[in-house]
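**Student:** everything below, folded, please.
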Amino acid sequence: MEKTYELKNLDCGNCAAKIETAVKKIDGVQAATVNFVQTKMAITCPAEDFAKVEKQAQTIIHELEPDVEMIDLSQQSDGHQHDDSHLKKDIWRIALSFVALIILSLANLNDLPRLIGFLLLYGFIGGDVVLTAARNIIKGQVFDEHFLMAVATIGAMLIGEYPEAVAVMLFYQVGELFQSVAVGKSRKSIKGLLAIRPDYANLRTATGEQEVPPQEVAVGAEIIVKPGERVPLDGIISNGETMVDTSALTGEAVPRKLVVGDQILSGFVNQTGVIQITVEKNAADSTVSRILDLVENASSKKAPAENFITKFSRIYTPVVVILALLLAVVPPLLFQQAWSEWIYRGLTFLVISCPCALVVSVPLTFFGGIGGASKAGVLVKGSNYLELLSQVETVVFDKTGTLTKGVFEVQEIATSLPEKDFLRLAASVEANSSHPIALSILKAYQGELLPVEDIQEISGAGVLATINQKRIAAGNLRLMEELGILVPKVTTVGTIIYLAEDNDYLGYLIIADEVKADAQTSIQQLHQAGIKQTVMLTGDNQKVGTAIAEKLGIDQVYGDLLPEGKVEKLEELMADNQKIAFVGDGMNDAPVLARADLGIAMGGLGSDAAIEAADVVIMNDAPSLIPKAIAISKKTLRIVKQNIIFSIGIKVLVLALGAVGFASMGAAVFADVGVTLIAVLNAMRALRTKD
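**Tutor:** Predicted structure coming up:
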């Protein structure tokens, strides 16, 4: 069982990591993840242990972060008013402290009044930081930002640097305020991308329409959606027609026309007509719920860069604290240097050492990239997959439904029988199949079918069936060869279905598929983006595959493949140690999607198989979103690298300057809070995507 909570007032990435680590250690907890960006915590444990686990988690969180409230999302209340008032209090406190600092610095006071004045001001602006540091030390949590700021500024007070101690604490609070505002805006931007879950449904009842929560609508019920309203549940239109805006789910800006009998998905916006929908899925299983759940929980699958930052911060901070201590003590003891000077340098070292910029900005960048991709119509199921997407060197495609529309039509018939009789025989044999080829034959015939017995599907080859006590074979060349039936050579490009009766050849029909409009451009863009090789794996014959591959500019093509043959061919390609992404329709290609380094489901919107099997889901049918997804991933990784290099680089520089006496505590505060703010603002760029 999994339960999700809001962690209200969680404003520190390092604190989020500490809470996650501590909750994971609770007896009975199977998994625990803390999403700093969304201030959410998910706990998985047996249902019978939940009451005990929840109580222990609340105790742990209160010990680690007394200001953080653990709130069950089902009981969540609106906290905007509290947050706004808290922000106003911080602004007033900072403004008053700034004025008081100037007055005290300019005033000509004796030593004692001056000391008392600065002590009072220090307590006013930094008392909460010192108290938090003291509480954490008692609990054994020493190396955090509160400890570093408290020790550094108290040390400055002890050596007589009163104005600097107060100024450092003041600038720290200013930085924390700006950081909180920046992270808050980023959170709102990300949540805005995902604000597509409808609040109500217009349920049709015997007494008229009734506005109810989507969770209360049963499968099979009828709901009404009016113009301007968002579709609350997946279903089939039973009355009316309309234009719908699908951009929230698919990224597609052009409205789509839907009529009676068409499937309509939750999250779409009804634009023109009043429609009635027969509900096919409950709220928990609806498309919008599944997508929101995957996007919101994507941060639990962390990229290597995020794992590196977590490990780095655990080692880095204690090491720098030890170096600061050595810096303050060794020169005065061994080289008779002035204690005050070297203690000041050691304290500066402490202020610099907090790794907040990395701990906050790197996860924020990845989540921003996932949110930006979602806005563009690409669902990435974790930051690890987003990073992997940027490393892909070979893209392998399925053909039908991926690069082609999957809409087959009978183009040619060659037979000695009357054409209608031939089509009737073929349609009767294929009547029980949902394969696009079979559906196209049924569409071409559209008449009364013959009774069929003893149906036997031959995977990747065709169908055997008995009609009027005669054995009918319908399939490709391989099936005919296995049955020992001689058939004529056909040069026309397309899928060829041969028909035989009791091993006597009857004729063939050719079915052709249409290439998607943006498929060729997408292949070109992939090559321009640095993809080394594009490959097509298809169950269709080699000739058809080669013709389409040459038209699109695909490097290699392998045809006549069964599902297991696709897996074998993919494994051969993977032997070259290149990162490979497989793009399929998410249904027939589930084994290959799962086997590839990265599985990308095309046209997977509303498909359970696609969402389960793939790591990335293209939420409409456009291949052009694949190069766009790769571009988003590369941009996200560039921002991550920028933040890592910038944060570590500035800290190392200021640490070096502080060690030799060229960096004041003001520079140290910039190296901590200022760098964090800049990194967070840079991370927010990952939310923006270009067409």
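**Student:** could you use CA atoms for every contact and neighbour count after this?
**Tutor:** Noted.
**Student:** list the contacts of the longest strand along the chain.
**Tutor:** Longest strand in the chain, counting residues (DSSP state E): strand 504-512. Applying C-alpha atoms under 8 Å, 6 or more residues apart in numbering, the contact partners of strand 504-512 are 408-417, 437, 440, 485-487, 492-500.
**Student:** list the buried ones in it?
**Tutor:** Going by neighbour count (16 or more other C-alpha atoms under 10 Å), the buried part of strand 504-512 is 505, 506, 507, 508, 509, 510, 511, 512.
**Student:** distance between stretch 57-64 and the chain's centre?
**Tutor:** A distance of 29 Å separates the centroid of the chain from that of stretch 57-64, by C-alpha atoms, centre = their mean, to the nearest Å.
**Student:** and that stretch, which residues are buried?
**Tutor:** Across stretch 57-64, burial judged by 16+ other C-alpha under 10 Å covers 57, 58, 60, 61, 64.
**Student:** re the thing from before, buried subset of the contacts of strand 504-512?
**Tutor:** 408-410, 415, 437, 440, 487, 493-500.
**Student:** take the residues you listed and keep only those in strands.
**Tutor:** Taking DSSP E, the ones among these that sit in strands are 409, 410, 415, 495, 496, 497, 498, 499, 500.
**Student:** if I pick residue 187, what's in contact with it?
**Tutor:** 37, 38.
**Student:** let's see this one next to it:
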Amino acid sequence: MSEENKPKEWSFKKNVAFTVLEEDRHADHKDDGCDATCGHGPGRHHTAHAETAEEEGRLVPNERVRSYRIEGMDCSSCAMTIENHLRMNPAVKQVRIHFATGKMQIEHDNTADDIVQEVKKAGYRATPIYPIGGAEVRQAGWRDPHQSMTVLSGVLLLFGYLGQFAGVSDDFRTLLYALSIIAGGYKPARSAFYAIKSRSLDMNVLMTTAAIGAACIGEWLEGATVVWLFAIGNMLQTRSMERTRNSIRGLMSAAPVEAWVKQGGLLVRKPIGELAIGSTIIVKPGEKIPLDGDVIDGQSAVNQAPITGESVPADKGAGDPVYAGTINESGALEIRVTKLAQDTAIARIVQMVEEAQEKKAPSQAFVDRFAAIYTPLVFGLAVLVMIVPPILLSEAWSEWLYKGLELLVIACPCALVISTPVAIVSAIGSAARNGVLIKGGASLEKAGQLTAIAFDKTGTLTTGKPRVVHTTVWEGNETDLLSIARTIEERSKHPIAAAIVRQAEERAAPVLVGANYNNFVGKGAGATIAEVEHFAGSPKLFEELGAGQGTWQTEAIAMQREGYTLVLVGTRERVMGMLAVADTARETTVEAIRGLKEVGIRHTVMLTGDNEGTARKIAGESGIDEYFPELLPEQKVGSIARLQQRGERVAMVGDGINDAPALAAADLGIAMGGAGTDTAMETADIVLMADHLEKLPYTVRISRQALRIIKQNVWFSLIVKIVALLLIFPGWLTLWMAVLSDTGAALLVILNSMRLLRKTH
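**Tutor:** Below is the predicted model of the structure:
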């Protein structure tokens, strides 16, 4: 291998190493799933994404990195134990486990079965994650085989405890307690063995040490109670965590794995993984749409809630896009496939949400740093408590060994460490099911801290489709006026011309015979109708034509001040009438702005390239506090900067394409209509999958609730630890109480975070 093609190795945090060949650094963006909008130059592409992965604790995707689902983890220390155990295997090049999502990314040279067996040795289950649309997307739920042993442990403990009231001998009760410890402690003891072997200090090690220590000093009841409480707490935590992790995996079952394919006039049932772009599929009423595509024939109402969160079905007809996982409610649809199974909107949502759940939020990084200091500090204190008083102060060994064992239990910051990631996973998963894609814990935290939101006007606050809202006739009648205007404008593709043609069609105004069509750039157009030159254009055009002074000028000025775009219709000598065109506010805009103010957004701003009158009109209709008119795209960035200089934390809402500079300049970029726009899904921090604003107040609300729950979890975890520490030295804390405080606190933190799963708009 030449010098320039030797592998370059970067050492990452969390002991992760990633190797990239120099020649691969210039690979096409699509090779590793990165969109061209990432903004990295060819020479910086892989390096930049390697740095991003380092910051987020992820592995950079490549053809050698495989993903597995890990089941049975109840604390983040479990993930560290499995990681360290796998790193000792020479076939494993790199590995990263995300406790919150239960997902493992690993690069290995041996088989998937080998990895599954290695994980099983440590007491957990690994299941390969296959590509979407593959045969093994649906996996059977996992039942921990040690649950029955936990039940047996509890029964033996109960019999031993009740035996003291039935005259059972101490030796027999001790035997029952010992058997209870073995039954309930087998799994944590085995996990502790692998943790010690891989140089990890996790909860299993601490609890196993505490149980053995209790037995050594003759506290058999305490030891058995510790083991059973720890086992039952772990079982409950595991179940709760799996439910949290499944909050987003449930979306996967929304898309069917087979489709009815039209082939030579026949319908054939085929797996979606075998279909190509351009295939024609048939979806019957009541069935789920298997792949993204465009409707060729048929009309139906489609429930798009799994993608956009919309509660009202959308009407679909020829030419309309449809998405995998949505439900065809009424008529049969013939659909042309536009995306493969792994590229559908729902597949991308699942992939991006899982990636988002794996990204660490600033608060989580802080908690992890705190825990990294807290655990060894308390562990060291426990060792000193066991040794120093008996040796230096001639105190009783049993008493101080017991206090040291209590400190060992308290040394594990399990509840504190999971306080943040569980809340983030719950919030992001809940938002995804409601049509909002939040791309990471950092974005979630920023959304919860917003004070101001800036909006692009066209297509965001407004429909983006101008329409005729007022007609003034000075000569003839409205039908004649619209016929002339339609004849002149029908050949134009300008949005305003299209609005006039639509109005004429709705009023049944016919097209007249025209000739000698002319276009006056930026002013209007003209044509000869009935041997007379007619024009349709701005007031400026008719002033240049010398159409004479009249009342039309006064009315035109008044209408322009109100924010309307005017199209006058007439000849060189006179003005026959006037059409007022406006891009109207969306029906949901006013409600959305009101909802944002109710959730604490104190300032709303509109950024637009339109004139002062139009901007003022839309701002007034929408309830916007402030507007900046006549802005070029690059000038919107300056407006965002001015808001930030006022001390505002600003989000920019746009379409994710034209507003890219402003989206990047804002503290948080929010794109609309992401279901049909890959670029929007890639560029923005938050994506509203539907093309309207009513999800925006919900997004801010769930983000703020997530921040509140994170603070509640962190403070609760710290207070429980502090109280437990204070109760040790007066002798008021027992070993089983210490275990109960730790496992109980962790369980309560998970349950508190799971409240976010029920959060709807």
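**Student:** just to revisit the earlier point, farthest-separated two in the ones in strands among the buried ones among the contacts of strand 504-512 of structure 1?
**Tutor:** Greatest spatial distance among those (C-alpha to C-alpha): 409 and 500, at 21.0 Å.
**Student:** closest to residue 519 of structure 1 among the buried ones among the contacts of strand 504-512 of structure 1?
**Tutor:** Comparing those against residue 519 of structure 1 with C-alpha to C-alpha places residue 408 closest, at 17.0 Å.
**Student:** the closest one matches what in structure 2?
**Tutor:** Superposed on structure 2 with TM-score structural alignment, residue 408 of structure 1 falls opposite residue 466.
**Student:** gap between its match and residue 582 of structure 2?
**Tutor:** Residue 466 of structure 2 sits 5 Å away from residue 582 of structure 2, going by C-alpha to C-alpha, to the nearest Å.
**Student:** and for residue 369 of structure 2?
**Tutor:** From residue 369 of structure 2 across to residue 582 of structure 2, the span is 55 Å (C-alpha to C-alpha).
**Student:** one more: residue 68 of structure 2?
**Tutor:** Taking C-alpha to C-alpha, one finds residue 68 of structure 2 at 54 Å from residue 582 of structure 2.
**Student:** equivalent analysis for residue 543 of structure 2, please.
**Tutor:** Per C-alpha to C-alpha, residue 543 of structure 2 is found 22 Å from residue 582 of structure 2.
**Student:** number of nearby residues for the counterpart of residue 410 of structure 2 in structure 1?
**Tutor:** Counting by TM-score structural alignment, residue 410 of structure 2 corresponds to residue 352 in structure 1. Neighbourhood size, residue 352 of structure 1 [other C-alpha atoms under 10 Å]: 29.
**Student:** just the one 4 residues further on next, same as before
**Tutor:** Taking other C-alpha under 10 Å as the criterion, the count of residues near residue 356 of structure 1 is 22.
**Student:** what's the closest non-adjacent residue to it?
**Tutor:** In this structure, residue 356 of structure 1 finds its nearest non-sequential neighbour in residue 676, 6.2 Å apart by C-alpha to C-alpha, 6 or more residues apart in numbering.
**Student:** what residues does the one you found make contact with?
**Tutor:** 179, 356, 357, 358, 360, 361, 647.
**Student:** name the SS class of the fifth one, please.
**Tutor:** The assignment at residue 360 of structure 1 comes out as helix when based on DSSP: H, G, I helix; E, B strand; the rest coil.
**Student:** quick check: closest non-adjacent residue to it.
**Tutor:** The shortest distance from residue 360 of structure 1 to any non-neighbouring residue, by C-alpha to C-alpha, 6+ apart, is to residue 13 (4.8 Å).
**Student:** burial count for the aligned partner of that neighbour in structure 2?
**Tutor:** Using TM-score structural alignment, the equivalent of residue 13 of structure 1 in structure 2 is residue 76. Residues near residue 76 of structure 2, counting by other C-alpha under 10 Å, number 21.
**Student:** from residue 351 of structure 2, how far off is residue 76 of structure 2?
**Tutor:** 22 Å.
**Student:** can I assume residue 160 of structure 2 is in contact with residue 169?
**Tutor:** No - using C-alpha atoms under 8 Å as the test, residue 160 of structure 2 is too far from residue 169 to be in contact (9.9 Å).
**Student:** the two - which one has more neighbours?
**Tutor:** When residue 160 of structure 2 and residue 169 are compared for neighbours, residue 160 comes out ahead with 26 against 11, by other C-alpha under 10 Å.
**Student:** residues contacting the residue nearest to that one when sequence neighbours are not counted?
**Tutor:** Closest residue to residue 160 of structure 2 apart from its sequence neighbours, by C-alpha to C-alpha, 6+ apart: residue 173 at 4.8 Å. For residue 173 of structure 2, the contact set (C-alpha under 8 Å, 6+ apart) comprises 160, 161, 163, 164.
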